[in-house]
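Enquirer: okay, sequence plus prediction incoming.
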Amino acid sequence: MRDALESRKPLVSFPVAFFRLVARLPYAPITRDQLLMLLEGNTADPGPLLADFALEHRPLEAELPRILGVG
């Protein structure tokens, strides 16, 4: 998304341990349950969905400019 928007803002990386601490705060931007879900992973095989609905798989990078209304 950053590339599609041609953003020049720097990327800042935070370790998981930081978010484990932040998630305990009362007004945190992420809850402990959300963090657990992100760490667990929540993806599935897209094959059955694509087949059942006769969809074509296209990479997100190819569609982002259209989705974001740029380029």
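Expert: The structure has been received and is ready for your questions.
Enquirer: every contact and neighbour count from this point should use C-alpha atoms.
Expert: OK.
Enquirer: neighbours around residue 65, how many?
Expert: In terms of burial, residue 65 registers 15 neighbours under the definition other Cα atoms under 10 Å.
Enquirer: name the SS class of it, please.
Expert: Going by DSSP: H, G, I helix; E, B strand; the rest coil, the secondary structure assigned to residue 65 is helix.
Enquirer: one more: residue 19?
Expert: On the three-state scheme (three-state DSSP), residue 19 is labelled helix.
Enquirer: now do the contacts for residue 66.
Expert: Contacts here follow Cα atoms under 8 Å, 6 or more residues apart in numbering; on that basis residue 66 touches nothing.
Enquirer: this is the comparison structure:
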Amino acid sequence: MSQDSVPAGHRRLSAKQWTAIVLGIIALIFILQNLNYVRVELLIFHTSAPLWAILSITLIIGYLIGRFSKKRD
């Protein structure tokens, strides 16, 4: 075993993993601070839902629009 090898379970986290952890914590804090319900109107539909759920749905829709509107090579 060389000095450069690290035993299993003792690997360091990569920058991408740290970023995912930090963003996950921020998302959890955001969700816990926005538990109140808001009224949502879309054309003829009216409902109330938690603000965090509405914003999450909007984020997902925006991601899908960006994903499907990319030009394919």
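Expert: Received, thanks. From a predicted model like this one, the values you see are computed outputs, not experimental measurements.
Enquirer: TM-score for the pair, please.
Expert: Superposed pair, TM-score by TM-score structural alignment, normalised by the length of the first structure: 0.26. Supporting alignment: 42 aligned residues with a Cα RMSD of 5.0 Å.
Enquirer: elements contacting the host helix or strand of residue 38 of the first structure?
Expert: Under the criterion DSSP states H and E, the helix or strand holding residue 38 of the first structure is helix 32-40. Using 3 or more Cα pairs under 8 Å, 6 or more residues apart in numbering; DSSP states H and E as the contact definition, the elements that helix 32-40 of the first structure packs against are helix 16-22.
Enquirer: helices or strands up against the helix it packs on?
Expert: In this structure, helix 16-22 of the first structure makes packing contacts with helix 32-40, judged by 3+ Cα pairs under 8 Å, 6+ apart.
Enquirer: C-terminal to the helix it packs on, what's the next element?
Expert: Beyond helix 32-40 of the first structure on the C-terminal side, the first helix or strand identified by DSSP H and E is helix 47-52.
Enquirer: residues near residue 52 of the second structure, how many?
Expert: Count around residue 52 of the second structure with other Cα under 10 Å applied: 19.
Enquirer: same check, this time on residue 20 of the first structure
Expert: The local packing of residue 20 of the first structure (other Cα under 10 Å) involves 15 other residues.
Enquirer: so what's it up against?
Expert: Applying Cα under 8 Å, 6+ apart, the residues near residue 20 of the first structure are 32, 35.
Enquirer: ok, now how distant is it from residue 37 of the first structure?
Expert: As judged by Cα to Cα, to the nearest Å, residue 20 of the first structure and residue 37 of the first structure stand 12 Å apart.
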